[in-house]
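**Q** quick one, structure for this:
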Amino acid sequence: MTFLLRPSLLFFTNPEWGQANVILATIHEFLVVDQYDDFEQSFQPRLGMLWKYPALASAFPFPIPWHLVPANIYLWVRMAKTIAGAALDKSSRLRKVNDARGACGLHGPPPVINASKVASRIICPSLPELDFPMRVRPTTFGCGPIALPKRVLGELDPQMDMWLRRKGMKTILVNLGTHHTMDSTLSLEIARTLKQILDKVSDLQILWKIMLRGDGQQEDIVKVFGPELFTQKRIRLERWLKADPVALLDTGKVIAQVHHGGANTYFECCQSGVPQVILASWWDTYEYAARVEYLGVGVFANKKAAPRAQNDEFLAALLEVIGNPEMSAKARELASVCQRNGEGRVRARDLIVDILHTQGSTAHDNFLEAEAAEQG
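**A** So this is what the prediction gives:
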């Protein structure tokens, strides 16, 4: 996700003109992005965006093999052509949105299109060690993963904490994101794969946070696992988790997380040192799948089946991750990098406060000078 911090309408009375000048001085000051390549790819030398980095939603690996470079260039060109065509087509959603913005006095393209040119500071929750190698402009600040303050799972959900800490058991967390709902076909394919790995690995238990689309799906999933696994408490199906997922990861009892490739989950796993199994399903989730494989901290588990899942491919990915001490070591190494760097939310806050203080002081001084000139 990308956020351009810009107020649209604010009201001020006469005594507040100083504060108004402070805000005017910081409009378009900050742009918050998910990863470096959101706005750094286009600034890479030798048109690196076209041949070096995977095109958005391409599911290509990094580095891109030479035989895929022509296809990668084609995808970028096709995307640009599609966006340009939508901007010119009066019936397109993009054109209607932009016309509505113009009617409200907001002229020019939507902020996301030229945001990197408008914002003088870009804040990114990534770090060079967590991303593809690329040249990053001095105005782009990598603060590291931005996560909620750490809280103890035992205080948030004592029952879950006890289950995670069951003697001799290791846990896989399956969490495909709040917005990812599954139809019956996909949920049953995933369930069959999870059942198989539970049968293969006797000291494994699985926590599955699952968002379902229709009635009866959960009953069908329960049948796949069978009553014995539930009696043994080796499988838990939860529609919602009382504790934030990062609290579970920080227990050190989760040996892998299966997720959809969302930015938040990716960075939480990096911060907690947990290997990742990604079932990518849309847009930039394919980029995060490529990242975990490039960094050696996870597996792209549906390369052939995306945006769905296929039993054999998914099972092979799970077995590769849970039986790979080298991958676990690399994941812990990334966690150490994040720890040495400091908490991302704190570093981002400090930068924003520092810039606001500097810009605010300058704007206030300019206001006082202008006011003095008027009175003089």
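
**Q** going by C-alpha atoms from here, please, whenever you check contacts or count neighbours.
**A** Fine.

**Q** if I pick the residue nearest the centre of the chain, what's in contact with it?
**A** Central residue check for the chain by CA atoms, centre = their mean: the C-alpha nearest the mean position is that of Ala263, 0.7 Å away. Shown in contact with Ala263 (CA atoms under 8 Å, 6 or more residues apart in numbering): 34, 285, 288.

**Q** tell me where the chain has strands.
**A** 3-4, 30-32, 121-124, 140-142, 170-175, 204-209, 235-238, 254-259, 276-278, 298-300 (DSSP state E).

**Q** can you list the residues that contact stretch 347-363?
**A** For stretch 347-363, contacts defined as CA under 8 Å, 6+ apart pick out 18, 21-23, 25-26, 123, 143.

**Q** got CSV for these, with distance to Pro63 and neighbour count too?
**A** Below are the contacts of stretch 347-363 laid out as CSV (distance: CA to CA, whole Å; neighbours: other CA atoms under 10 Å):
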residue, distance to Pro63, neighbour count
Gly18, 51, 19
Asn21, 47, 19
Val22, 44, 21
Ile23, 43, 18
Ala25, 41, 18
Thr26, 38, 19
Ile123, 25, 22
Cys143, 25, 23
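
**Q** got a markdown table for those residues, with distance to Pro61 too?
**A** Converted to a markdown table, those look like this (distance: CA to CA, whole Å):
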| residue | distance to Pro61 |
| --- | --- |
| Gly18 | 51 |
| Asn21 | 47 |
| Val22 | 45 |
| Ile23 | 43 |
| Ala25 | 42 |
| Thr26 | 39 |
| Ile123 | 26 |
| Cys143 | 26 |
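
**Q** between these, which is closest to Asp183?
**A** When the contacts of stretch 347-363 are compared for distance to Asp183 (CA to CA), Ile123 wins out at 36.3 Å.

**Q** please provide the structure for the following sequence as well, for comparison with the first:
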Amino acid sequence: MFLRLLLVAGAVIAALVALFIPSSPQREPYVQGRNKTALFITNIQHGLSNVHVATASALLEGYPDIEVHFASFPKLREKLARVSAFAQAKTPAAKDIVFHELRGQPFAEAMQLLGATQESTISPPGIAGIDQFTNNMQDWVSPWGVEEHMVLYDEISALIEEVDPAVVVLEVLLRPALDSTRDKNRLHAIISPNTLLDSFRGDQPYGSMFWKYPAWSSGFDFPVPWRNMLENIYLNFRFIYAVMLTPNLSAKKAELRTRGLKDPINFLKMHRPDVPWITMNTEGASIPVDVVPTNVTCAGPILLSVAPASEQDPELAGWVSQGPTVLINLGSGFEYSINYVRPMVGALVDVLTKTDIQVLWKFKKLGEYSDDELAPLKPFLENGRLRLSNWLPIDVLSLLETGDIVASVHHGGSNCFHEAVSAGVPHVILPLWVDLYNFAALSETAGIGVWGCRDTSPDWTADGISSAIIKVVDGGNASISLREKAKSLGDKVRAGEKGRDISAREIAKLAYVK
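**A** Here you go, the predicted model:
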């Protein structure tokens, strides 16, 4: 009886949500520009843009007759030049990516002006962190003020006119680009690093987003356990309110409409049935959904394929090959405050004392504290079993593909998760905010990873980190199972077509004007 009531309630709730979302208007056919031309427009953050860079690279290699343009902020220029050179080494007919520098305000800078910091982003899962999450959500949807939004909107509009591409390729968090492209009615596609559930939770039937699928930031298992059902419903309601009804976002939308924008910052209507949407959803490494919306392509991991590790940095690749190595890499932007460095140091002392592995730790300091905090690690630095680096001279995927990495310790970002999945390497996930908790739970459900410090997240303890790493590397029954399942899944992913090639093929279809 209780289940039936939940099903009915979920269906009613879903219907009520639909009332707030206007149906898609009848549209004229999209405008296509010059034949064999694609324009990518993205933010610079690796977690947002890597899928686009990987797709652009595959376009250069597989479709050298297509002219690839890429608009972003200055820091991405060097990376795209490297991608062009690598693609040309594989496909001599490949051309350079044409880079267009956006002079408007980058996403991170806009966030900082709103007072966002790493510490303000970190939040616990579930109800304990929902207030912070929903407050942050208003900024994440679109952090630019009206004037800054208009600067980028106008700049991108002019660029589209100048390049006149057959297709514009977008991401979900550069909202001025999405608004500009749609207001100009240009043919476009969206590539997302997220999974189907992340993007299309609300499309699932019978209101199952409330009672079956774990809410964003919940970290609940799938399907949602009975004990978490009411909390899951509450979390979903709070999320809907955050993106639809909050005064700050509503006022910004209203002002942008007065400036001539037709449907600005419509977060809940980003997907259109007539617009291709490409996702990294991967069978065996994603929560299965009941409904896949029209025009959505599940490409699996969309990853940048570059030179082997031995070519990128022979010395570091040689060190990694000396023995089983744990890679600790909490994404491109994470920096270690004193509250995070202390438990990590304690954990590494424990792991390096109890096992014979070696550790490569991407470490970047946040705040002022003494280097003495790292003193307990000195013996392991001196004997060569531990390396610290504030950046990795070898791309993470290339490191994982060496076969020498026995565990990938990361924060649960989609790119980090899918890199390890593709390489068949088990995970130790230390999530810090929002969707990271769901990837951590997913790794355990799939049997390919461990959620470290699950009981204390987002705070860490030395014991929580060390026990998670040791569980993966100690050779016991749990370790063997994790490694075998991760390897089996990785073998299956690599046996199929590469996600970046699937993504590039979908974009190429649109770049050829019919």
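
**Q** packed most tightly, which of the strands of structure 1 would that be?
**A** Sort these by mean neighbour count, taking mean count of other CA atoms under 10 Å, and strand 276-278 sits at the top with a mean of 32.

**Q** which helices and strands sit right next to that strand?
**A** Strand 276-278 of structure 1 sits against strand 254-259, strand 298-300, helix 311-322, with contacts defined as 3 or more CA pairs under 8 Å, 6 or more residues apart in numbering; DSSP states H and E.

**Q** what range in structure 2 matches that strand?
**A** Aligned by TM-score structural alignment, strand 276-278 of structure 1 falls on residues 427-429 of structure 2.

**Q** stretch 288-304 of structure 1 now?
**A** Counting by TM-score structural alignment, stretch 288-304 of structure 1 corresponds to residues 439-455.

**Q** would you map the helices across the stretch 51-200 of structure 2?
**A** Ranges of helices in the stretch 51-200 of structure 2, per DSSP state H, counting those that start in this stretch, are 77-90, 107-113, 118-121, 127-141, 146-163, 175-183, 196-200.

**Q** ok, the stretch 351-500 of structure 2 next?
**A** Per DSSP H, counting those that start in this stretch, the stretch 351-500 of structure 2 carries helices over the ranges 378-382, 396-400, 414-423, 435-445, 462-473, 477-495, 499-511.

**Q** distance between the ends of stretch 101-109 of structure 2?
**A** Terminal residues of stretch 101-109 of structure 2 are spaced 16 Å apart (CA to CA, to the nearest Å).

**Q** before we move on, the earlier item: kindly reformat the helices and strands packed on strand 276-278 of structure 1 as CSV and extend each row with distance to Arg236 of structure 1.
**A** Output for these, formatted as CSV (distance: least, CA to CA, whole Å):
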stretch, distance to Arg236 of structure 1
strand 254-259, 14
strand 298-300, 23
helix 311-322, 18
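
**Q** right, and these - which one's nearest Ser281 of structure 1?
**A** For these, proximity to Ser281 of structure 1 was assessed by CA to CA; strand 254-259 is nearest, at 10.0 Å.

**Q** distance of Pro111 of structure 1 from Phe3 of structure 1?
**A** Pro111 of structure 1 sits 9 Å away from Phe3 of structure 1, going by CA to CA.

**Q** hmm, back to that, start to end distance for the match of stretch 288-304 of structure 1?
**A** This stretch, stretch 439-455 of structure 2, spans 16 Å end to end (CA to CA).

**Q** what's the neighbour count on the counterpart of Leu197 of structure 2 in structure 1?
**A** Alignment note (TM-score structural alignment): Leu197 of structure 2 maps to Asp37 of structure 1. Per other CA atoms under 10 Å, the neighbour tally for Asp37 of structure 1 reads 21.

**Q** repeat for the one 3 residues further on
**A** The number of residues packed around Glu40 of structure 1, counting by other CA under 10 Å, is 16.

**Q** same deal with Thr265 of structure 1?
**A** Number of residues near Thr265 of structure 1 (other CA under 10 Å) recorded here: 22.

**Q** is it true that it touches Val258?
**A** No - look at Thr265 of structure 1 against Val258 with CA atoms under 8 Å: they stay out of range, at 9.6 Å.

**Q** about what we covered before: what's the closest of the helices and strands packed on strand 276-278 of structure 1 to Ala191 of structure 1?
**A** helix 311-322 (9.3 Å).

**Q** which strands and helices sit next to that closest one?
**A** Against helix 311-322 of structure 1 (3+ CA pairs under 8 Å, 6+ apart) you get helix 184-200, strand 254-259, strand 276-278, strand 298-300.

**Q** how close does that helix sit to structure 2?
**A** Compared with structure 2 after the fit, helix 311-322 of structure 1 shows a mean deviation of 1.8 Å (mean CA distance after the TM-score superposition for structure 1).

**Q** how close does Met160 of structure 1 sit to Arg236 of structure 1?
**A** In terms of CA to CA, Met160 of structure 1 sits 10 Å off from Arg236 of structure 1.

**Q** likewise for Leu24 of structure 1?
**A** From Leu24 of structure 1 to Arg236 of structure 1 the distance is 51 Å (CA to CA).

**Q** deepest in the core, which of the helices of the stretch 51-200 of structure 2 is it.
**A** It is helix 175-183: most buried of these by mean count of other CA under 10 Å, with a mean of 22.

**Q** what angle do that one and helix 127-141 make?
**A** 60 degrees (axes from the mean of the first three to the mean of the last three CA atoms, to 10 degrees).

**Q** residues in structure 1 aligned with the strand ranked longest in structure 2?
**A** If you go by DSSP E, structure 2 has its longest strand at strand 34-41. Aligned by TM-score structural alignment, strand 34-41 of structure 2 corresponds to no residues of structure 1.
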